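> for reference, the sequence and a predicted model appear below.
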Amino acid sequence: MKAALLQMTSGIDPAANARTLEEGVAQAAAGGAAMLFTPEMSGLLDSDRDRAAGSLVREEDDRVLASVCEAAARHGIWVHLGSLAIVRADGKLANRGFVIDDVGAIRARYDKMHLFDVDLASGERWRESDRYAAGEGPVLVDTPLGRLGLAICYDLRFPDLFRTLSDAGATLFAVPAAFTRPTGAAHWHVLLRARAIEAAAFVVAAAQTGEHEDGRATYGHSLAVDPWGEVLLDMGDTAGLALVELDGERQREARTRVPVLQHRRTIGPVTGS
């Protein structure tokens, strides 16, 4: 089946980002895609806390989420809305992804489990845990493309999450992201290919790209990777929409040639001195 990836340069105005998302839904449906994938923080990318505060709301009040649900229903297409910054019931923020079906209903929610706290050699300093609460567990959902395991950005570096999802029956993974340029250039392709190979599963990773209004720069290169680790789509650094065919026969071939799922073992405690 056909998937669509929307590579974005999200800004500080949720209404403008919502229009880009609505246009992406329409284009994906017109192109025959069964499902559209969008990046992390599709609705708002703003490192200025005071300015962003006025746009941060609870899920039921989020107009970006509502507009994407409406567009999905209008065009009859599933959407993985990579993530939004959502105010939780306890007042903390969640980096939350949504799977929306073709009648506009939310089928799954996933809160990013691993939070990115780091000081980079470039001088960039990120402290996600200052603003966000970590998600409590993995999420798997049935979609037209197969059983979809959900992850967000930094989760990519933690293979145990992907093994857990794979053991539960995932046939593809979504990894929406806003990778920085230094870490993207170093690790983006190799990590996504590794996750695909380890689980003999498709990986679809819609990404942020370019120079953003808040001053940050993201890596782009939205990817689709097949279960053998072959890159089926690389969108480079230009914002826009692309289509890719996900052929289930590729997965059957990969799992037959190297039956990693059958050979997995539960690893016990380390012994020795």
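Received it, and whenever you're ready, just let me know what you need. Residues are numbered from 1 along each chain as shown.

> CA atoms for contacts and neighbours, from now on please.
OK.

> for this protein, what's the longest strand?
strand 78-87 (DSSP state E).

> packing partners for that strand?
strand 35-37, helix 63-75, strand 93-100 (3 or more C-alpha pairs under 8 Å, 6 or more residues apart in numbering; DSSP states H and E).

> could you give the angle of that strand to helix 63-75?
Per axes from the mean of the first three to the mean of the last three C-alpha atoms, to 10 degrees, the angle that strand 78-87 makes with helix 63-75 is 170 degrees.

> most tightly surrounded among the helices and strands packed on strand 78-87?
Highest mean neighbour count of the helices and strands packed on strand 78-87: strand 35-37, a mean of 28 (counted as mean count of other C-alpha atoms under 10 Å).

> what packs against that one?
Going by 3+ C-alpha pairs under 8 Å, 6+ apart, strand 35-37 lies up against strand 2-7, helix 14-30, strand 78-87.

> give the buried residues for the second one.
Within helix 14-30, the residues scored as buried using 16 or more other C-alpha atoms under 10 Å are 14-15, 17-18, 20-22, 24-29.

> how far away is the spatially most central residue of the chain from Arg257?
In the chain, the centroid-proximal residue (C-alpha atoms, centre = their mean) is Pro176; its distance is 2.0 Å. Distance, Pro176 to Arg257, by C-alpha to C-alpha, to the nearest Å: 29 Å.

> A further structure is provided below for comparison with the first:
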Amino acid sequence: MNNIKIAAVQMNSGADVAANLALARHWVTEAAAAGASLVVLPEYFYLMGEQESQRVALAEPWQAGPIQAFLSGLARELGVWLLAGSIPLASDDPERVYNSSTLYDNNGECVGRYDKIHLFGFDNGVESYREADVFKAGQQIATFATPAGRLRSSICYDVRFSELYRHAPGFELLAVPAAFTATTGEAHWEVLLRARAIENQCYVIAAAQTGVHPSGKRTFGHSMIIDPWGKVLALLAEGNGYVMAEIDADYLSKVRLNLPALAHRMVG
């Protein structure tokens, strides 16, 4: 694990895939120019359209297709590690896809993928979401070796399930690309992220969608980076942009040494 700068991109993605990719390119380029070695894009950076079913039409085979080619090329061009918040990868069900994070190294090589395990469902009588209608749940936890340490991958709704992170511990950085709704985000987003940082004594990087999208739905934004003590190091409440902070390996070790909660676990 090295002391490097990491960045989370925040986007207001729309219905035009080409425009969304151009926006992603712009902000990843800006973050890289500012010194970021690892950049995280938000969930659905490629599309926030009018219907969830539009994602199925864009499904790509694993390690093939224009979205993945774009991501690989961008990482290679800028010489950064790039975590794509989520892209639609084909499944064995023609009506559903995997909502997957893919990680690229600074040579543009794909290090691996994580398929979102927990699928969001919410209905308060005004807003309704049923991700299981178009997505297939993943089955495997994914941890990747990066210059910023071992990175545990997760996506949005996953952050509500602490057992996902307590199972198979041994990571220094937790990624949570998301498209949290404004309703649930205002109530829970920061609390959940800080709790995950504190209980796992790790850095958390959360890249979010923000604002109103073509469907009329609003996402919460508030991309942030949090340290192992639960302190918010960088925050962008609204609008397109990025947040950046430095991973401090010595500080993480100090937190774990002074309060060895991970070593004190008795259950699980």
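Here it is on my side, so go on. As the structure is a computational prediction, the values presented were derived from the model and not from experiment.

> tm score of chain vs chain?
Superposed pair, TM-score by TM-score structural alignment, normalised by the length of the second structure: 0.93. Supporting alignment: 264 aligned residues with a C-alpha RMSD of 1.6 Å.

> distance to Ala170 of the first structure for the helices and strands packed on strand 35-37 of the first structure - can I get that in a markdown table?
Below are these laid out as a markdown table (distance: least, C-alpha to C-alpha, whole Å):
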| stretch | distance to Ala170 of the first structure |
| --- | --- |
| strand 2-7 | 17 |
| helix 14-30 | 23 |
| strand 78-87 | 15 |
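
> what is the helix or strand containing Thr184 of the second structure packed up against?
Taking DSSP states H and E as the definition, one finds Thr184 of the second structure inside helix 182-184. When contacts are defined as 3+ C-alpha pairs under 8 Å, 6+ apart, helix 182-184 of the second structure packs onto strand 218-220.

> which outside residues touch the strand it packs on?
179-183, 185-186, 208-213, 238 (C-alpha atoms under 8 Å, 6 or more residues apart in numbering).

> pull the contacting residues for Lys92 of the first structure.
If you count contacts by C-alpha under 8 Å, 6+ apart, then Lys92 of the first structure has Arg131, Tyr132, Ala133 around it.

> that older thread, Leu252 of the second structure: which of the contacts of strand 218-220 of the second structure is nearest?
Ala208 (24.3 Å; C-alpha to C-alpha).

> count of residues packed around whichever residue in the first structure pairs up with that closest one?
Under the alignment (TM-score structural alignment), Ala208 of the second structure pairs with Ala207 of the first structure. Ala207 of the first structure has 32 neighbours, counted by other C-alpha atoms under 10 Å.

> quick one, what contacts Ala207 of the first structure?
6-8, 38-40, 176-179, 219-222.

> circling back: next step: the contacts of strand 218-220 of the second structure restricted to strands.
Those of those lying in strands (DSSP E): Thr210, Gly211, Val212.

> among those residues, which one has the most neighbours?
For those, neighbours tallied by other C-alpha under 10 Å; top is Thr210, 27 neighbours.

> check contacts around the nearest residue in space to it that is not next to it in sequence.
Take Thr210 of the second structure and drop its neighbours on the chain: the residue closest to it by C-alpha to C-alpha, 6 or more residues apart in numbering is Gly221, 4.0 Å away. Applying C-alpha under 8 Å, 6+ apart to Gly221 of the second structure gives the contacts Gln10, Ala179, Phe180, Ala182, Ala208, Gln209, Thr210, Gly211, Leu236, Ala237, Glu238, Gly239.

> which residue in the first structure aligns with the third one?
What it means is Phe180 of the second structure. Superposed on the first structure with TM-score structural alignment, Phe180 of the second structure falls opposite Phe179.

> that match against Gln208, yeah?
Yes - at 7.4 Å, Phe179 of the first structure counts as touching Gln208 under the criterion of C-alpha atoms under 8 Å.

> among these two, which residue is more densely surrounded?
Gln208 (31 against 22).

> which residues does that one contact?
7-10, 39-40, 177-179, 218-220, 222, 239.

> how far away is Glu186 of the second structure from Ile205 of the second structure?
18 Å.

> Gly73 of the second structure maps to what in the first structure?
So Gly73 of the second structure corresponds to Glu70, using TM-score structural alignment.

> and the nearest residue to that match once chain neighbours are set aside, how far from Gly76 of the first structure?
What sits nearest to Glu70 of the first structure in space, not counting adjacent residues and going by C-alpha to C-alpha, 6+ apart, is Gly104, at 5.8 Å. According to C-alpha to C-alpha, Gly104 of the first structure and Gly76 of the first structure sit 8 Å apart.

> compare these two (neighbour count), which wins?
Remark: of Gly104 of the first structure and Gly76, Gly104 carries more neighbours, 22 against 18, as counted by other C-alpha under 10 Å.

> SS state for that one?
Here Gly104 of the first structure is recorded as coil under DSSP: H, G, I helix; E, B strand; the rest coil.
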